[in-house]
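**Q** below are the sequence and a predicted model for it; my questions follow.
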Amino acid sequence: MKDMLLQVEPLIPALRRYARALVRNRANADDLVQDCLERAVSRWYQRRDGDVRAWLFTILHNLAINQFRKSATRGWHVPIDEANQDDFGEAAAQEQKLMYQDVLDKLARLPEDQRAVLLLVAVEDLSYADAAKVLNIPLGTVMSRLSRARERLRQEIEGIADNASTNVVSLRSEK
């Protein structure tokens, strides 16, 4: 038990970050991490030798996917008594917060498969091989999705993505 605690406890902040990026709600992210840790503890004997970090991120990712599937069929509902201030949103007080939110919005526009790879590799610092294990995809797929995600995010930030071009009016020169 002590061995498990020493391996799992330092990974909790990274799990919370990844969960928060996936579900975009602090309370739901904490619940997701709690479910992940409960599953990891109850199935500790089933893990294979290797990186505990990749195993935990796999559990978290699979739980999030299951949660997305359930919410897609049920819809989103929060009783007013249980809602917190984050559920209603608030105006940004500083430019930094606006920029941060802008990047999160642009990240949310990425396709799910590209966003997951980008978060695991760039934010959580998993190797390509570990990200491939977490997502259960080939290594080459991780690299191509990461490349496409980075390029698309760059285009979104620079304002040259496909949907941004619809706001541009082309001018014709007449002599």
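**A** Arrived safely.

**Q** please count neighbours and contacts with C-alpha atoms only from this point.
**A** OK.

**Q** for Arg145, list the residues it contacts.
**A** Listed by Cα atoms under 8 Å, 6 or more residues apart in numbering, the contact partners of Arg145 are 113-114, 117.

**Q** please compare the first structure with the one that follows:
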Amino acid sequence: MTSTDYAMYIAGLPRVLAGAAALFRDTEGRVLIVEPNYREGWTLPGGTIESDTGETPRQAARRETAEEIGLDVELGALLAIDWSHGTGRPPIVAYIYDGGVLPEERFAAIRLQEEELLSWKLIDRAEAAAHLPGQLGLRVVAALDVLARGNGPVELENGHPVR
């Protein structure tokens, strides 16, 4: 196979998007979520992995968190990885890392990236499904379950644990 043939082969492969986020909690166990200005609904701090730069999922979660909310925090364990099918888009592989439990003063230091975010708030586990659309809500609950049980990470497909 020539290099041109190989390049054509690679260009013809199916595309998969990849994203990474951090799950930050307060001392009461509530989860930090952010409201983007470019689409409806709430999400976790995080974003797209820049694989063309060699960025890893963990690096992306940390970079995006620092950019979006001004918190540059060394992330803990991988909590969940989700293969998420979509309509009108390629599948997404979504990683969630443990951002840890932050004291009040860290939340007070949050500075939103105005180009992308409108606001932030803390929600409890029961509110996850109501505030986080579809599979993301399921993904967050699964990640919280990993933290509660002390095991993990959990493998998910469309937000549901793979058994």
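**A** On my side now, so go ahead. Bear in mind that the values here come from a model prediction, so they are computed numbers and not experimental data.

**Q** need the TM-score between these chains.
**A** The TM-score (TM-score structural alignment, normalised by the length of structure 2) is 0.33; 95 aligned residues with a Cα RMSD of 5.2 Å.

**Q** so which of the contacts of Arg145 of structure 1 are in helices?
**A** Judged by DSSP state H, the contacts of Arg145 of structure 1 include 113-114, 117 as members of helices.

**Q** name the helices or strands packed onto the single longest helix found in structure 2?
**A** Across structure 2, the longest stretch assigned as helix under DSSP H is helix 134-149. On a contact count with 3 or more Cα pairs under 8 Å, 6 or more residues apart in numbering; DSSP states H and E, helix 134-149 of structure 2 meets strand 78-84, helix 128-131, strand 154-157, strand 160-161.

**Q** what angle do strand 78-84 and it make with each other?
**A** 150 degrees (axes from the mean of the first three to the mean of the last three Cα atoms, to 10 degrees).

**Q** if we can go back for a sec, got a markdown table for the helices and strands packed on helix 134-149 of structure 2, with distance to Thr65 of structure 2 and mean neighbour count too?
**A** Formatted as a markdown table, these follow (distance: least, Cα to Cα, whole Å; neighbours: other Cα atoms under 10 Å):
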| stretch | distance to Thr65 of structure 2 | mean neighbour count |
| --- | --- | --- |
| strand 78-84 | 15 | 23 |
| helix 128-131 | 19 | 17 |
| strand 154-157 | 22 | 19 |
| strand 160-161 | 25 | 16 |
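
**Q** among the ones you listed, which is nearest Lys121 of structure 2?
**A** Minimum separation from Lys121 of structure 2 across those (Cα to Cα) falls at helix 128-131, 10.4 Å.

**Q** which residues of structure 2 fall in strands?
**A** Ranges of strands in structure 2, per DSSP state E, are 17-25, 31-36, 46-48, 78-84, 92-101, 117-123, 154-157, 160-161.

**Q** show me what the last one is packed against.
**A** In terms of contacts (3+ Cα pairs under 8 Å, 6+ apart), strand 160-161 of structure 2 is packed against helix 134-149.

**Q** tilt between the helix it packs on and strand 92-101?
**A** Going by the same axes, to 10 degrees, helix 134-149 of structure 2 makes 40 degrees with strand 92-101.
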